Each structure stands twice: as C-alpha cells, then as structure tokens.
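>>> Just to be clear, the model below is a prediction. Sequence and coordinates:
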Amino acid sequence: MPGTPAVVEQLVHARLLITTHRSARLRVTLRYRADDPLAVHMLFPAEYALDADRADRTEEAEPAPGGLAPARPPAPPEIEWVFARQLLTAGLELPSGLGDVHIRPALGRRTMVELRSPEGTALLQFDSNELRRFLWRSHVAVPEGSEPAHLDADRALAQLLG
C-alpha cells in the first residue's frame, strides 16, 4: 500500500509483576514490519533479562576520538520476543497462546502477557488500549488477510535454513 509506513513502532509502558506485592515499571517497544507481516516484535531493556549473564553483558568500550579516554560502553542489546500478530489480537479478547507466549485479558483495561523461557517466566501487564492502538496501526500498514501479498518466500526460506 503506497504511502504507508514499512515499520510501525510504538513505545508502551508495562508492569513486570515480580511477586504479588512487587512490580517494576518498564518501557517496551512494539514493532511491526510490513516485510514480516505475520509477526509482532516486543523489545525489552536488557536489564530485565532472565539470563543473568545477558543482563550484565556489555561490549568493550570504544576509544574516544583522539584516543584520550574510553567512550561510554554501548548498551547491552535489547531482549526481543517475536510472536504472531494474530496471537496479540486474540489475546485481547480471550486467553490465547501455546508454548512460550500466552496473552489474556485482565480486570479493567489491562492485558497480561506471559513469556516463558528455560530461564524462567515473566508476567507483564499492559494497558489494553495501547496494544489496540499498536494493532490498529499495524493493520493500516498491512490489512488483516493481505499478509500473504507481503511475504517474501525466498527470504523466509533463507531464514529458516540459515
């Protein structure tokens, strides 16, 4: 669709539920790409990694221009979860998901996202309206049902085999 963005990105706030009485507020980036039309990318700051090694990892500092003092080390890479756009859509209305990602509506205008990995489970609470706004923008970029027209079969096969 000419004139529509190839990438939809939205910063949202989430609450990471640590215990029944403790939580942490964090910013999450939601990303949708027209060249990957079936997927939603959810990016978290690296300090929230369940893998302690990854949360503490930083790359070696680059020298500053002129070699006087080292520049600030780059930030650790973000943690990225990728799952089906349809899962996010369905999870806003009914409990949905198998495997590593589960999404369900919660009391009020909240949506719960549960992410499971070998290192542990993270339970996040989002404002449902922020998720709906992101999905609406993704559907403007690639309307539901037109995803196959945006798929690059050769690229997808190369990713699977590479």
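Thanks, I have the structure now.
>>> When you work out contacts or count neighbours from here on, use the C-alpha atoms and nothing else.
Will do.
>>> So residue 47 versus residue 78, what's the distance?
Residue 47 sits 8 Å away from residue 78, going by C-alpha to C-alpha, to the nearest Å.
>>> cool, and residue 38?
21 Å.
>>> higher neighbour count, the two?
Regarding residue 38 and residue 78, a neighbour count based on other C-alpha atoms under 10 Å identifies residue 38 as having more, with 21 against 18.
>>> looking at it, the more buried one is touching residue 145, isn't it?
No. Counting by C-alpha atoms under 8 Å, residue 38 does not reach residue 145; the two are 10.0 Å apart.
>>> list the residues that contact both of these two?
With contacts defined as C-alpha atoms under 8 Å, 6 or more residues apart in numbering, no residue is shared by residue 38 and residue 145.
>>> Tell me where the protein has helices.
52-56, 85-91, 128-141, 147-150, 153-161 (DSSP state H).
>>> In JSON lines: these, plus distance to residue 120 and mean neighbour count.
Shown next, in JSON lines, are the helices of the chain (distance: least, C-alpha to C-alpha, whole Å; neighbours: other C-alpha atoms under 10 Å):
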{"stretch": "helix 52-56", "distance to residue 120": "11", "mean neighbour count": "13"}
{"stretch": "helix 85-91", "distance to residue 120": "21", "mean neighbour count": "18"}
{"stretch": "helix 128-141", "distance to residue 120": "24", "mean neighbour count": "18"}
{"stretch": "helix 147-150", "distance to residue 120": "33", "mean neighbour count": "13"}
{"stretch": "helix 153-161", "distance to residue 120": "26", "mean neighbour count": "10"}
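>>> Next one for the comparison:
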Amino acid sequence: MSTVIEQLVEARLVAAAPRVPTISATLQYDPRDPFAVRITFPAPATLEGVEVCWTFARELLAAGLERTEGQGDVRVRPYGFGRTVLEFHAPEGAAVVHLHSTDVRSFLDAAESLVPTGLEYLRLDIDRGLAELMRDPL
C-alpha cells in the first residue's frame, strides 16, 4: 500500500475564465509516480465546468520556488514575497495561478519525507511499465 499526499491550497486565479478570484485546489503526490505532482482545480474554476487535473514534474515545482522554470505547458516562478506562480498553457487558453509559497514548501516537504529527491528511481515498477508497453492493443 502506498501513501498518497493530498493538500488543499488556496489558489488565486489571475487569468482564467470563468473568473473565480480564489479557489481551493488540491496538490497531490503519489509515490507510485515518484517524479510527478498533480494539481486539481474544481469544476467552477474551469472553462468546461469539469474538474481539471494537471500533472508535471515535482522537480519543476521545487525549482520554481526559487527561479523561473519550465518551457512547455507548465511554468513555475516565484512572485514577490511569499507567492509562487503556476502558468498553465493549453490550446483552449492559459491560466495563471498564485499559491502561497509556504503551502507549496509544506507539500514538497511531505513528498520529500515519502520519497527523497534523487531516490525516485527506487519507487519505479520497471517490470509493470515494460509489461504495459509490450501488451498487445485490443
């Protein structure tokens, strides 16, 4: 059995539609996918009116606390005193979200206590991954 970390965070939406100034988003870390973190936004904060989950590198989130990081669909950077900015880019548009840096650090510390940075590879199930790749399509 694997412990999954879920932490509610207050997210301030800067560029999104429909316009919802502050929402509760959920940060998630699952040691079965040790390199990744997820953030889930509730339905009222999305264009489609359905819950949306973004998955990206734990390393990206950690580095983004200190400096601008990311070149693709997800970018992270510090902002002023005590804020971390996450930018999400999709064909439908972009969203800019501010989180409290203390919340992000707390979440990353909890993830670090489960799977220390640099030891993620020990959690990978290589046999299962290879079996999924080799499986015949139906």
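Happy to help now that I have it. Just so it is clear, the structure is predicted and the values come from calculations on it, not from any experiment.
>>> Give me the TM-score for this pair.
For these two chains in superposition, a TM-score of 0.87 is obtained (TM-score structural alignment, normalised by the length of structure 2); 133 aligned residues with a C-alpha RMSD of 2.3 Å.
>>> re earlier: with residue 108 of structure 1 as the reference, name the closest of the helices of structure 1.
helix 128-141 (8.9 Å; C-alpha to C-alpha).
>>> Mind listing residues that contact the closest one?
When contacts are defined by C-alpha under 8 Å, 6+ apart, helix 128-141 of structure 1 is touched by residues 1, 4-10, 12, 30, 32, 34, 85, 89, 92, 109-111.
>>> make it 10 Å
1-13, 30-34, 37, 40, 85-86, 88-89, 92-93, 105-106, 108-112, 142-147 (C-alpha atoms under 10 Å, 6 or more residues apart in numbering).
>>> Give me the buried subset of those residues.
Neighbour-count burial (16 or more other C-alpha atoms under 10 Å) applied to the contacts of helix 128-141 of structure 1 gives 5-6, 8-10, 30-34, 37, 40, 85, 88-89, 92, 105-106, 110-112, 142.
>>> Which of these fall within strands?
8-10, 30-33, 40, 105-106, 110-112 (DSSP state E).
>>> Which one of the residues you listed is nearest to residue 127 of structure 1?
Using C-alpha to C-alpha, those come closest to residue 127 of structure 1 at residue 110, 4.7 Å.
>>> residues touching that closest one, list them.
Neighbours of residue 110 of structure 1 in contact, by C-alpha under 10 Å, 6+ apart: 14, 92, 104, 125, 126, 127, 128, 129, 130, 131.
>>> Translate the second one into the numbering of structure 2.
Residue correspondence to structure 2 (TM-score structural alignment): residue 92 of structure 1 is matched to residue 65.
>>> cool, the last one as well?
If you follow residue 131 of structure 1 across to structure 2 using TM-score structural alignment, you land on residue 104.
>>> how about the helices of structure 1, which one is nearest residue 25 of structure 1?
helix 128-141 (15.1 Å).
>>> Could you check how far residue 148 of structure 1 is from residue 89 of structure 1?
According to C-alpha to C-alpha, residue 148 of structure 1 stands 18 Å off from residue 89 of structure 1.
>>> cool, and residue 13 of structure 1?
Separation of residue 13 of structure 1 from residue 89 of structure 1 (C-alpha to C-alpha): 18 Å.
>>> same check, this time on residue 154 of structure 1
Applying C-alpha to C-alpha to residue 154 of structure 1 and residue 89 of structure 1 gives a distance of 27 Å.
>>> mind listing what the most centrally placed residue in structure 2 touches?
In structure 2, the residue lying closest to the centroid (C-alpha atoms, centre = their mean) is residue 38, at 3.4 Å. Listed by C-alpha under 10 Å, 6+ apart, the contact partners of residue 38 of structure 2 are 6, 26, 27, 28, 29, 30, 53, 54, 55, 56, 57, 58.
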